[in-house]
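1. I would like the atomic coordinates for the input below:
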Amino acid sequence: MPRGFTTLLVERRPDRVHVQLNRPAVRNAIDQTMIDELHLVCADLEQDPRILILSGTNGVFASGADIAQLRERRAEDALNGINSTLFGRIARLPMPVIAAIDGWALGGGAELAYAADFRIASDTARLGNPETALGIIPAAGALWRLAALVGEPVAKEIILAGRILNAAEALAVHLVTEVHEPAALLAAAHALADRIAQQDPLATQLAKEVFHVPATEHPLADNLAQARLFESEQKFTRMTAFLERKKR
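-> Next up, the predicted model:
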């Protein structure tokens, strides 16, 4: 993975990658350069699967898409799905993705968080989709991911009526699963990553993959994944260790 990023701060560990969105002068607004650099991160994690932690800098996750660039985009840009293509790629990464949300996560920033497998927040977090106030729609996932996460009534309040959720409200509707003091947020994200890393990586990858297949593909997809795992060395090693612990 290239190390000369201009919009991201990247920390690599053997089992995870921590990516911080880093455009503090514009509250981490997502511009084309950040999109391109996140694609490079995805390419690396597709080749070498690891947990991904996404966070912001300076008390902000991402204030949204870069409005200066967004204003100049035309129909062809919309049809190219610039943000939606990236967020879909992040959602499909082999290993789980954790969004650690501090401060504002609005518009495209919120949609990036919705694409993660886990969302945890600081008590300063604010999440919402104000796109219709700018004459557009949230077309990078909110119109379908958000309803799946929080239900149609709350999703419509956010998308159609401009409601911004604070951390307590986001926790109450299960949009986030944990709330922490800002100073403790990244430690909590790494603690969650530690728990994920204790599982068998292949089983975790297949569980995530099958979790997201269409309903019509169950139970065949489950059985095919389980058949692969039933022949894996880790299955025998981990189950033998479990039985040995029970004997003690």
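2. please count neighbours and contacts with C-alpha atoms only from this point.
-> Fine.
3. now residue 187, what's its secondary structure?
-> With DSSP: H, G, I helix; E, B strand; the rest coil as the basis, the three-state label of residue 187 is helix.
4. ok, how many other residues are close to it?
-> For residue 187, the neighbour count with other CA atoms under 10 Å is 13.
5. from residue 62, how far off is it?
-> Shown here: residue 187 relative to residue 62, a distance of 19 Å by CA to CA, to the nearest Å.
6. element containing the closest residue to residue 131 other than its chain neighbours, please.
-> Counting by CA to CA, 6 or more residues apart in numbering, the nearest residue to residue 131 once its immediate chain neighbours are dropped is residue 137, at 5.2 Å. With elements taken from DSSP states H and E, nothing contains residue 137; it lies in neither a helix nor a strand.
7. let me see the contact set for residue 98.
-> 51, 52, 53, 54, 116, 117, 118, 119, 120, 189, 193 (CA atoms under 8 Å, 6 or more residues apart in numbering).
8. which residue comes closest to the residue nearest in space to the middle of the chain once chain neighbours are left out?
-> For the chain, the residue lying nearest the average C-alpha position, counting by CA atoms, centre = their mean, turns out to be residue 116 (1.9 Å). Counting by CA to CA, 6+ apart, the nearest residue to residue 116 once its immediate chain neighbours are dropped is residue 97, at 5.0 Å.
9. ok, residue 169 - contacts?
-> Neighbour list for residue 169: empty [criterion: CA under 8 Å, 6+ apart].
10. hmm, who's touching stretch 77-94?
-> Outside stretch 77-94, the residues within contact range by CA under 8 Å, 6+ apart are 35, 38-39, 42, 45-46, 49-50, 97, 108, 111-112, 115-117, 139-141, 205, 208-209.
11. with stretch 107-119 instead?
-> With CA under 8 Å, 6+ apart, stretch 107-119 has contacts from 29-30, 61-65, 83, 87-88, 90-91, 96-101, 105, 127-131, 138, 140-142, 145-146, 175-178.
12. also stretch 215-223?
-> 210, 213.
13. based on its surroundings, how many neighbours for the residue lying closest to residue 185 once chain neighbours are set aside?
-> With CA to CA, 6+ apart as the criterion, residue 185 has its nearest non-adjacent residue at 6.0 Å, and that residue is residue 122. The tally of other residues near residue 122 (other CA under 10 Å) stands at 25.
14. got the buried residues for the host helix or strand of residue 11?
-> The secondary structure element spanning residue 11 is strand 8-12 (assigned by DSSP H and E). Neighbour-count burial for strand 8-12, with 16 or more other CA atoms under 10 Å as criterion, is recorded at 8, 9, 10.
15. dump those to a markdown table, plus distance to residue 75.
-> As requested, the buried residues of strand 8-12 are arranged in a markdown table below (distance: CA to CA, whole Å):
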| residue | distance to residue 75 |
| --- | --- |
| 8 | 28 |
| 9 | 32 |
| 10 | 33 |
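16. compare with the first, here's sequence two:
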Amino acid sequence: MTGAGENAFETLRVERREDRVVVELHRPRARNAINGTMIAELHEVCARIEADPLPLLLIGHGNVFAGGADISELRERGREEALAGINSRLFERLHRLRVPTVAAVDGWALGGGAELSYACDIRIATPAAVFAQPEPGLGIIAGAGACWRLKELVGASVAKQVLLGGYRLDAEAALRHGLVAEIVPAEELGERAHALIDRMAASSALALRMTKMVLDADGPHPLADDLTQAVLFETADKHDRMTRFLERKKR
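-> Take a look at the predicted model:
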């Protein structure tokens, strides 16, 4: 990934900046549907971020985030492909990145596209955003995280309405149920998403990483809180930031 953009990908437009990685899903003729090539290329992006951790911003090309998985490929998958967890392994890898991840959603986030957004830490949306899981109508389940991740994000009742009842969450419903952090005008989506990354970049990278680690741990974890804080309390970054804060307060 380069500062000016990366042209080695077929289904993505990737830009590595000094303090973030920006990934645009780019299959305009297929509404940015997630196919095998995109899965492989997103794995490559994850590998690079794992090697050089920077916050990640995911956005869709045009006025759609991702119109689901590529049905022509999905139709040909069988038991072995399901057990391999082609999509779910990627989304879990994305979710477990050590850096904050943001999905900026305009238009449709369907099926696997919705599940991709659920795997991110924070979502912001335009008024046109719609999250939906049409998989049962195709004879399958939402098998890449929605059946459990959506419940964690919006609660069991709303998740069942979406997954069983076929309800769609428009932007207002997504905001009301906490799935998205804010609704922004479509023309400001990129700017507002970058402003969110700016706030993250101003914080301690190690503190954000360890906060995410504790947040994502299973069950209550006061010991994890204490151990994590013990590490951070010994860092020069913590001392410098608090010194600057106290000096500003004296003015």
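17. ok so, going back, out of the contacts of stretch 77-94 of the first structure, which sit inside strands?
-> Cross-referencing the contacts of stretch 77-94 of the first structure against strands under DSSP state E gives residue 97.
18. make a PyMOL selection of the buried ones in the contacts of stretch 77-94 of the first structure.
-> Buried members of the contacts of stretch 77-94 of the first structure can be picked out in PyMOL with the line below, counting by 16+ other CA under 10 Å:
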select buried, resi 35+38+39+42+45+46+49+50+97+108+111+112+115+116+117+139+140+141+205+208+209
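19. inside helices: which ones of the contacts of stretch 77-94 of the first structure?
-> Using DSSP state H, the subset of those located in helices is 35, 38, 39, 42, 45, 46, 108, 111, 112, 205, 208, 209.
20. contacting residues for the fourth one?
-> Residue 42 of the first structure makes contact with 89, 90, 93 under the criterion CA under 8 Å, 6+ apart.
21. most neighbours, which of those?
-> Tallying neighbours with other CA under 10 Å puts residue 90 at the head of these, with 26 neighbours.
22. grab the nearest non-local neighbour of the counterpart of residue 16 of the second structure in the first structure.
-> Counting by TM-score structural alignment, residue 16 of the second structure corresponds to residue 12 in the first structure. The shortest distance from residue 12 of the first structure to any residue that is not its chain neighbour, by CA to CA, 6+ apart, is 6.5 Å, and that residue is residue 18.
23. ok, the one you found to residue 84 of the first structure distance?
-> Taken as CA to CA, the span from residue 18 of the first structure to residue 84 of the first structure is 21 Å.
24. counterpart of residue 40 of the second structure over in the first structure?
-> Matched by TM-score structural alignment, residue 40 of the second structure corresponds to residue 36 in the first structure.
25. export the contacts of residue 98 of the first structure to JSON lines and tack on distance to residue 214 of the first structure?
-> Listed next are the contacts of residue 98 of the first structure as JSON lines, based on distance: CA to CA, whole Å:
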{"residue": "51", "distance to residue 214 of the first structure": "24"}
{"residue": "52", "distance to residue 214 of the first structure": "24"}
{"residue": "53", "distance to residue 214 of the first structure": "26"}
{"residue": "54", "distance to residue 214 of the first structure": "26"}
{"residue": "116", "distance to residue 214 of the first structure": "18"}
{"residue": "117", "distance to residue 214 of the first structure": "17"}
{"residue": "118", "distance to residue 214 of the first structure": "20"}
{"residue": "119", "distance to residue 214 of the first structure": "23"}
{"residue": "120", "distance to residue 214 of the first structure": "26"}
{"residue": "189", "distance to residue 214 of the first structure": "29"}
{"residue": "193", "distance to residue 214 of the first structure": "27"}
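26. which one of the residues you listed sits closest to residue 23 of the first structure?
-> Distance to residue 23 of the first structure, by CA to CA, is smallest for residue 54 among the contacts of residue 98 of the first structure, at 14.0 Å.
27. matching residue 60 of the second structure against the first structure, which residue comes up?
-> Alignment note: residue 60 of the second structure maps to residue 56 in the first structure; criterion TM-score structural alignment.
28. still contacting in the second structure, which of the contacts of residue 42 of the first structure?
-> For both residues aligned by TM-score structural alignment, their matches' CA atoms under 8 Å, a contact is called conserved when the aligned residues also meet in the second structure; among those this holds for 89, 90, 93.
29. among the residues you listed, which ones are in helices?
-> Judged by DSSP H, those include 89, 90 as members of helices.
30. show me what the strand holding residue 11 of the first structure is in contact with.
-> By CA under 8 Å, 6+ apart, the surrounding residues in contact with strand 8-12 of the first structure are 3, 17, 18, 19, 20, 21, 22, 23, 34, 37.
31. what's the closest of the residues you listed to residue 234 of the first structure?
-> Distance ranking of those against residue 234 of the first structure, using CA to CA, places residue 17 first at 23.4 Å.
32. once aligned to the first structure, how far is the strand or helix carrying residue 238 of the second structure on average?
-> Residue 238 of the second structure is located in helix 236-250, with elements delineated by DSSP H and E. Relative to the matching residues in the first structure, helix 236-250 of the second structure has an average distance of 0.9 Å after the fit, by mean CA distance after the TM-score superposition for the first structure.
33. would you check the span in the first structure matched by that helix?
-> The aligned range for helix 236-250 of the second structure is 233-247, by TM-score structural alignment.
34. over to stretch 184-197 of the second structure?
-> Residues 180-193 of the first structure are where stretch 184-197 of the second structure lands when matched by TM-score structural alignment.
35. do the same with stretch 161-174 of the second structure
-> Taking TM-score structural alignment, stretch 161-174 of the second structure hits residues 157-170 over in the first structure.
36. tell me the residue in the second structure aligned with residue 83 of the first structure.
-> Counting by TM-score structural alignment, residue 83 of the first structure lines up with residue 87 in the second structure.
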